[in-house]
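Peer 1: Generate a structure from the sequence data that follows.
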Amino acid sequence: MNTHSPLTRRLALQRAAATLALGGLGARTALAQKKYDVGASDSEVRLGMTMPYSGPGSAYGILGKVNEAYFAMINERGGIQGRKIKLITYDDQYSPPRTAEAVRRLVEQDEVLAVYGNLGSAPNAAIQRYMNTKKVPQILLSVGADRFNDPQGSPWTMPFMPSYIAEGRLYGRNIAQTLPKAKVAVLYQNDDFGKDLLKGLKSALAEKGGASVVAEASYELSDPTVDSQIIRLQASGADVFVNFSSARAAAQAIRKVYDIGWRPTQQYLSYVAAYVKATLEPAGLDKSKGILAMAFFKDPVQPRWAQDPGTKEFLAFMKKYAPQEDVSNAMAVFGYNLAQSMESVLRSAGDDLTRANVMKQATSFKGVALPMLLPGITLNNSATDFFPFSTLQLVQFNGSEFEPVGKTIAVK
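Peer 2: From the prediction side, this is the model:
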């Protein structure tokens, strides 16, 4: 790891602080202070994760593969405080029943300390009550639905992605400011992800008045295409198209909008699908030019980051530990950020590797600047608001890459 990166400096300070705290104590006292729950010991920490390595969400399976590679690197370097990290991950095919089955196995048979990073609103909703009943951390989830930010009702569940409602509100505000009389058509995934984005968009438009949603169409993740939905949305006469879809459906929608001759004044794309490799290339780069989206991490193949230390560090990691994965797939970067965040949680937990302390550390980020986050964006959350992202960056696709539009924007 680059010894000059912000994350490395922060982790070094954590280790130094821990050393100083124990400096005046004898070895016997230090050992006595260690606390473990099931899944942790002097030599090992077991973590669990489910991912759609196959099925309709398989494009996101790279997240789990990068996490496996990252902790292989950590273990090669001696682990975390001398403990090796054992990441046990299963394919849930983005199917809630499969997620529930796999997570029960992780908790009851594999006896993991925590489950982290799991993808998707429906899969995570299927295990939310179980995890809170069992009091097992369900943290750093690859999801931004508000139902997972409920410190009172679900104190063992914590999202990692920015709030979908907040993101939707940002698009609504941008439309109201730039196209105050716009007629808006929305395609959305029929789950918490799509519904939360739509809720945020509508609430922001209603506050400003003028621009409004005149048509909306939903789709299921298992639908083979969204062609019929796009045709219906075009017929509404809308002049703004908002695409609240995951990568495969988003690409289909962008391509269909162009191919049927619909030329909205502006198009918006959720950060969930704002990837050149996974979404815009399949859609057609020429058909995607001008699309606006929100972003919070760097795309490693963009020329603007060629000399960036964090990007160089990421590319070196991928080359050595995940050579079979595509570094131009920006979802690998999200997986890298996810792994570094989990590492930070474990280092902050020190020798108190109880589930309660892991949960406490996961909800106590303060100004954590991961090397692959965009400038000005850091992790910050608290015991009363688990969402770790308080700012996002508006970006626009110029035909080859997303470029920033203005400064970072507060999401609340």
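Peer 1: C-alpha from now on. contacts and neighbour counts both.
Peer 2: Noted.
Peer 1: Show me what the lengthiest helix in the chain packs onto, helices and strands only.
Peer 2: Longest helix in the chain, counting residues (DSSP state H): helix 331-349. Secondary-structure packing of helix 331-349 (3 or more C-alpha pairs under 8 Å, 6 or more residues apart in numbering; DSSP states H and E): helix 6-22, helix 62-76, strand 138-141, helix 355-362.
Peer 1: Let's see this one next, to set against the first:
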Amino acid sequence: MQLSPAIGAPATRAPAPVLALVLVLASALVLAGTAGCGTRLPESAFGASSATAGATGTTGTTAAGGGNPASDTGVTPAEIRLGVVTSLTSPVGSEVFGGPRYGAQAFFQALNDRGGLHGRTVKLVTCDDGGSGIGNQDCVHRLVDQSHVFAFVSGSVLDYAGAPYVSGKAVPDVGGQPIGTAYDRWPHLYGIYGSSAPRDGHAVGWNGTLYQSTEVFRFFRERLGASSAAVVAYNQADSARYAAQLRAGLEAEGYRVLMQTVDFALPNFQAVAAAVRADGSQLLFDAMDTRGNAALCRSLDEAGVHVTAKVTNVQNWSEAVRTDYRASPACRDALWATSSSLGYEDVGHPAVAAFRAAMARYYPEREPLLSAWELEGWAGAQWLTDAMDSCGAQLTRACVERFMNRPEPYDAHGLLLPASFVPQPPPSGPTRACLNAARWQDSAQGGRGGWVTQVESMTTTCFDVPQLPYTP
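Peer 2: Here you go, the predicted structure:
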């Protein structure tokens, strides 16, 4: 999937959302877009549930190693070795990509504390690829060839250059964040949002074409009555490309669109604020990094310009908003985020409560850094665990992949919109798409501020929307 958020979802996960992250920063810049974070599945999919009951899928535990064979690479009678690759020291900082790893680590620590899976404990072998393709290939080779991991889980990397090697070695990679197009190209790779692309190792998507859906734009049109939007981008190729996708999706939903471009090195956000005021734009989307977004919000607040919603995506659904936007409280109070997963504040849901309890126990220092990506890292670990649990004592990669490729959609015990990996023809005509949404409210949590979910249920907040083709 293109480095863009759910807009641009190549009918993946049937089709699935694409996360927005086009990084270039000096030549590696982070772009955070926001459209179409949802799932495209038939109504019947939303009655589906996980195959394994319980909060973490640990049925059938036995005494450590009792009767378990050394059934596959990375599997001994008493241990399962898994790999996690993260761009932890990337040029854009550790928190951009670090969240999923912490979520997965918390999941497996909790699992091991309860006795592991069928008597086996899980050993996570982590690797920081530094945000480079060469570093990623090095991590992949070290984990596959030296550590002999059974599978990868909950990866979040800037450049998945090692994907062909992982797939060529038939190592399952489950629950990774789809930054780039690897999870819509290679078999044996299973992104957190699913995929309905052929994934035959040849062209990305359908002969090089992916699809974006428009449910985010439809949601704001129907929920807030919005009919106009501004899109702000840098004068940089990837940023401009993603901004064009945003514009296409907005215009497909009948919005009047104001396009604004700023210089990457010396952005004039005061001019953008003036243009947004003159246009009367109701929504504000962007193809910029957090630094640019924070600066834009400051300019809007200083100019007294208010929009109905400044729309971001799941990557920015985090506690960091509290500090990143401290200098622009009015703009922060207009922030909305969309996703294909539950919010980490939804502790009334048992799976979210289990996640929060584990994070508080094992990583209490991350309380001010909680994010939707951490929860999705936990969900990826849950997915792989349920797949391994289905194998019983005879754990093999082939058995895990049978679970991953089954026709029944999977929802990580309610954490995710139902997702699957059954190949489908290219999308044609409107498709059912669903999403979750939250708004930052400074008045929430007793005035401390926080994200407040804005939909009754993400499985029923659904729309029949078009799928727009694009080339990544």
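Peer 1: quick one: contacts of the longest helix of structure 1?
Peer 2: 11, 14-15, 60, 62-64, 66-67, 70-71, 80-81, 116-117, 140, 160, 275, 297-300, 314, 326, 353, 357-358, 361-362, 370, 372-373 (C-alpha atoms under 8 Å, 6 or more residues apart in numbering).
Peer 1: Buried only: go through those for me.
Peer 2: The neighbour count (16 or more other C-alpha atoms under 10 Å) marks 11, 14-15, 60, 62-64, 66-67, 70-71, 80, 116-117, 140, 160, 275, 297-300, 314, 353, 357-358, 361-362, 370, 372-373 as buried among the contacts of helix 331-349 of structure 1.
Peer 1: Quick one: map Ala322 of structure 1 onto structure 2.
Peer 2: Per TM-score structural alignment, the equivalent position to Ala322 of structure 1 in structure 2 is Tyr363.
Peer 1: which residues sit in contact with that match?
Peer 2: Contacts of Tyr363 of structure 2 by C-alpha under 8 Å, 6+ apart are Ala106.
Peer 1: and stretch 131-151 of structure 2, which stretch of structure 1?
Peer 2: Going by TM-score structural alignment: stretch 131-151 of structure 2 matches residues 94-114.
Peer 1: Now that stretch: buried residues?
Peer 2: Buried residues in stretch 94-114 of structure 1 (16+ other C-alpha under 10 Å): 94-96, 98-100, 102-104, 106-107, 110-114.
Peer 1: cool, and stretch 329-348 of structure 2?
Peer 2: Neighbour counts over stretch 329-348 of structure 2 (16+ other C-alpha under 10 Å) mark 330-345 as buried.
Peer 1: What does Asn436 of structure 2 correspond to in structure 1?
Peer 2: Alignment note (TM-score structural alignment): Asn436 of structure 2 maps to Gln393 of structure 1.
Peer 1: ugh, wrong one, Thr76 of structure 2
Peer 2: Under the alignment (TM-score structural alignment), Thr76 of structure 2 maps onto Ser41 of structure 1.
Peer 1: For that match, grab the count of nearby residues.
Peer 2: As a burial measure, Ser41 of structure 1 scores 16 neighbours (other C-alpha atoms under 10 Å).
Peer 1: what's it in contact with, if anything?
Peer 2: Contacts of Ser41 of structure 1 by C-alpha under 8 Å, 6+ apart are Arg83.
Peer 1: Could you check how far it is from Lys84 of structure 1?
Peer 2: Note on Ser41 of structure 1: its distance to Lys84 of structure 1, by C-alpha to C-alpha, to the nearest Å, is 10 Å.
Peer 1: what's the answer for Ser54 of structure 1, then?
Peer 2: On the measure of C-alpha to C-alpha, Ser54 of structure 1 and Lys84 of structure 1 end up 28 Å apart.
Peer 1: So these two - more neighbours on which side?
Peer 2: Per other C-alpha under 10 Å, whichever of Ser54 of structure 1 and Lys84 has more neighbours is Lys84, with 22 against 14.
Peer 1: That one: what secondary structure?
Peer 2: Local secondary structure at Lys84 of structure 1 is given as strand here, using DSSP: H, G, I helix; E, B strand; the rest coil.
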